[in-house]
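**Student:** Structure for the following, please:
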Amino acid sequence: MNGAPESLWQWAVPALIVFGAAALLASASIWALRRARRSPRARAAAEAERTAAGSALVRLDDAVAELDIEVGLSGALYDGTAPTALRRARMTAQHARDEAFAEFRQLDADTHPDEVTRVSRRIRARTDAATAAIAHARTEHADWMDANVTATAQVRAAQERWASLRDQIGDPQALLDELAARFDASEWTDAARAATDAHAGLAEAERLLRDAAERAADPTRSALAALTRAERTIRRTQTAARTLEENHRVVLDAADAVAGQVEAARGALRQAATVRSGLEPADAERLGAQMREIEAALTAEERHALRRPTATVVAVARLRDRLDLALGDARTAQQRLRGARTALPGTLAAARNAIAHAAPAVARSGADARVRLATAEQELARARGADDPVAALDAARRALRDAEDASALADYDRLTRG
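**Tutor:** Alright, predicted model coming up:
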């Protein structure tokens, strides 16, 4: 009777040892595999894939920017009779770029290396396909141009665009003189740089167009290279002109609004004092210390408000943000709503100014800066379209932070390239 249990144990014990060892080995293998996938080498490989995807995304973003202008010129100059492939390619490329921006934005330090690699490769495949479609469409458009528009006509059209741009820009110095008479130099540095770029661009484009016209008149020579360089210069000059106008408008708008923003901030402090009166002593003391610091900082900023309005508007928006954090959940819903309504205009202006400041530098930077600026623009649009002032204020603050991050990333790119 005892033989059966003994034989069972003689069979079971070795089996348990074997299966137990196998389970331990499997667990160890899985642990080792997971560790390897998160090792520094795996992360470095994933970062290389992410960098390659970012480079492809930058190329696509540049191609879309050029295609936007080319599509506009095609419709304006040739009555919309140019090949529709340009428009189709633009829509496809914009959609691919926006989706790639959204995916690239999610790849942060906490993302698993395997996921970084997978998403980065998908981004590269999508952006490379869109870039190739743009190249094909532009080739088709160039063939159409060769068949339907002479070099002389192309040069004449470019000269007309140059003349229109010259008239549009007018005298940039007049705008700068207006800013210099009223504001600190730090307020119009970007505008001065854009004015210099616009003036130089007009002169360079005029020289290139003269060269292209001479070549177009000679059947033995090609005007294509000079015309292409002139077209690119005109586009850069248009961008500089828009930057000048935007910076000029931002500074004047800030000058008109800064006094109201300072007063609204003081009103928010008075409202905070009312909230403070209902708090427990320890909480009231902490809030009071924050309020005193905020009021002192506001007074310091107010001294320079007339000479540095955009900087003051940004500083006041940050102080309002700090006050909201100090108040926390102590306010009623009605008080939060009233505070958001008064803080929103200044925060929107600060975000708009930060985006305008970041845009020129980001245009020459890598994918991280471009994605962050695109996020800032989306948040600003969300803030402007929101019906709830509290949600709009939150979105405007995110736009401000993203725009400043984009500027910092662009500066880092410039320094590392240098």
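
**Student:** contacts, neighbours, all on C-alpha from now
**Tutor:** Noted.

**Student:** ranges for the helices of the protein?
**Tutor:** Remark: helices assigned in the chain by DSSP state H are 3-37, 40-77, 85-105, 113-148, 151-169, 172-182, 189-216, 224-276, 281-302, 309-327, 333-362, 367-385, 389-417.

**Student:** Mean neighbour count added to the ones you listed, as CSV?
**Tutor:** Below are those laid out as CSV (neighbours: other CA atoms under 10 Å):
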stretch, mean neighbour count
helix 3-37, 11
helix 40-77, 18
helix 85-105, 19
helix 113-148, 18
helix 151-169, 17
helix 172-182, 15
helix 189-216, 20
helix 224-276, 19
helix 281-302, 15
helix 309-327, 22
helix 333-362, 21
helix 367-385, 22
helix 389-417, 21
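
**Student:** Quick check, central residue of this structure?
**Tutor:** L373 (0.9 Å; CA atoms, centre = their mean).

**Student:** Please give the structure of this sequence too, so both can be compared:
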Amino acid sequence: MSVDPEGAAGWIIPALVVFGVTALLVAAGLWALRRAGRGPRARAAADAERTRAGSALVQLDDAVAELDLEVELSGALYDGAAPPSLRRARMTAQHVRDQAFEAFRDLDVAHPTEARRTAARIRARVDGALAAVTQARAVHDEWVRAHGSASAQVDAATHRLARLRTELGDPGTLVADLSSRYDAAEWRDADAAARTASAALAAAETRIAAARLSAADPTRSALPELTAAQRELRRAETASRSLDEAYRLVTDAALAVPQEFEAARTAIAQAGRTRDDLEPADAERLSAELRAVADGVAALESDAARRPTATVAELARLRGRLDLALGDARTAQQRLRGARSALPGTLAAARGALARAEGAAAGAGADARVRLDAAQREMAAARQSQDPVSALDAARRAIRHAEDAEALAAYARLAR
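**Tutor:** Here you go, the predicted model:
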């Protein structure tokens, strides 16, 4: 049977047109959906959900800090006899918080639709952890009311205050020692920590005295004042550790400055020998960087004795610039030697950056806390790594994250 070509064309061509138009409409629809997913409304919705997730995450981070305080108080007063629900809630909350920090950090680069969904999941998990914390606190408070003695709690808090005063001694002594040898920028953090510790101890003494009066009155509860006293004692302990750390940072840096200068000059000399084996254009570019790094090192010498931590940090930055300039021009053995010599100073710089970030991020928003968490993770990785090159890279990432956290916290304070 023969096929009429004109008849076949009469139905094939319209069908092709219909299918072609349909395919174009489907493609246009998919394009429109993708565009809408990246449009202003989608971004605004993702930002709003991210903000809500960040607020919940800040609440959980604060709740974990409060739980640390309550668990510590419970252990000090009741010698581990209190129900373990509070400890379990703290462990769960810490786990959820750490996972949420990591997921929250990835929201900045996610597609708006995926960012909105991820932020919603973060908020749901955080809300669940907060609910568990609230329930555990209620159980613990009920147990304390049934088994705790107000007078015993006051005595324990008084003993802890006396112990802290003995351990702290005169914080002004450390500050005076630093101020007699170094620039103000070097001991500013130590001075702030010393003032905070002294103020916290004084406030704790006032709270304990009020709690003692409440404990003697059957119609009043001493628990609110005891909790406030415990919070001040915790603040004093934290400030005391910060003071010790700030003092060690400065004094350790002062001892390390000569070795860091020597290591930097050795690295410059080795880079010069590497330059001699490069092509003329590459050698010229490296020569320019070498001159800049050498000039930077020389410029630090005049104030190094008065500004040891700043000097070590700047030397670490110059070593990073030198490594970047060298790129792939070095052998594996040269990179290993360079990492070993740069690692101590870079770790010291990371310690200082992390200490500043921890002080700045207290009370800050989610963005600063997430960056601080990333800095702490990288610092831990740097300390645990057995490979000097990997440890050096992690320490440098820790510095960047810590500086970002400090900047974000400062921006948030200005915005408020």
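
**Student:** ok, the residue nearest to V250 of structure 1 when sequence neighbours are not counted - contacts?
**Tutor:** Distance criterion CA to CA, 6 or more residues apart in numbering; nearest residue to V250 of structure 1, sequence neighbours excluded, is N353 at 6.4 Å. The contact partners of N353 of structure 1, by CA atoms under 8 Å, 6 or more residues apart in numbering, come to 247, 250, 310.

**Student:** where's N353 of structure 1 relative to I169 of structure 1, distance?
**Tutor:** To I169 of structure 1, N353 of structure 1 is 21 Å away according to CA to CA, to the nearest Å.

**Student:** mind checking how far the nearest residue to D404 of structure 2 once chain neighbours are set aside is from A136 of structure 2?
**Tutor:** Leaving out its chain neighbours, the residue that sits closest to D404 of structure 2 by CA to CA, 6+ apart is R371, at 6.6 Å. Counting by CA to CA, the gap from R371 of structure 2 to A136 of structure 2 is 29 Å.

**Student:** likewise H401 of structure 2?
**Tutor:** 34 Å.

**Student:** Check A412 of structure 2 too.
**Tutor:** Distance of A412 of structure 2 to A136 of structure 2, computed by CA to CA: 32 Å.

**Student:** and what of T309 of structure 2?
**Tutor:** Applying CA to CA to T309 of structure 2 and A136 of structure 2 gives a distance of 44 Å.

**Student:** What of G20 of structure 2?
**Tutor:** 63 Å.

**Student:** again with A185 of structure 2
**Tutor:** Distance of A185 of structure 2 to A136 of structure 2, computed by CA to CA: 44 Å.

**Student:** again, but for A382 of structure 2
**Tutor:** Taking CA to CA, one finds A382 of structure 2 at 36 Å from A136 of structure 2.

**Student:** One more: R291 of structure 2?
**Tutor:** As judged by CA to CA, R291 of structure 2 and A136 of structure 2 stand 62 Å apart.

**Student:** go on, V297 of structure 2?
**Tutor:** Noted for V297 of structure 2: a distance of 56 Å to A136 of structure 2, by CA to CA.

**Student:** same deal with L326 of structure 2?
**Tutor:** Distance from L326 of structure 2 to A136 of structure 2, by CA to CA: 56 Å.

**Student:** One more: A82 of structure 2?
**Tutor:** If you go by CA to CA, the gap between A82 of structure 2 and A136 of structure 2 works out to 12 Å.

**Student:** give me every residue that touches the spatially closest residue to D197 of structure 1 that is not a sequence neighbour.
**Tutor:** In space, and not counting its chain neighbours, D197 of structure 1 is closest to A240: 6.1 Å by CA to CA, 6+ apart. The contact partners of A240 of structure 1, by CA under 8 Å, 6+ apart, come to 194-195, 197-198.

**Student:** Counterpart of D155 of structure 2 over in structure 1?
**Tutor:** When structure 1 is aligned by TM-score structural alignment, D155 of structure 2 is paired with R156.

**Student:** give me every residue that touches its match.
**Tutor:** By CA under 8 Å, 6+ apart, R156 of structure 1 has no neighbours at all.

**Student:** what do you get for A357 of structure 2?
**Tutor:** 372, 402-403, 405-406.

**Student:** What is the nearest of those to L322 of structure 2?
**Tutor:** Nearest to L322 of structure 2 among the contacts of A357 of structure 2 is E403, at 20.3 Å by CA to CA.

**Student:** Quick check: T243 of structure 1 vs W188 of structure 1, distance?
**Tutor:** Here T243 of structure 1 is placed at a distance of 11 Å from W188 of structure 1 (CA to CA).

**Student:** Same check on T51 of structure 1?
**Tutor:** In this view, T51 of structure 1 and W188 of structure 1 are 35 Å apart by CA to CA.

**Student:** which ones are touching the closest residue to A410 of structure 2 other than its chain neighbours?
**Tutor:** The shortest distance from A410 of structure 2 to any residue other than its chain neighbours is 7.2 Å, reached at A360 (CA to CA, 6+ apart). Taking CA under 8 Å, 6+ apart as the criterion, A360 of structure 2 is in contact with 405-406, 409-410.
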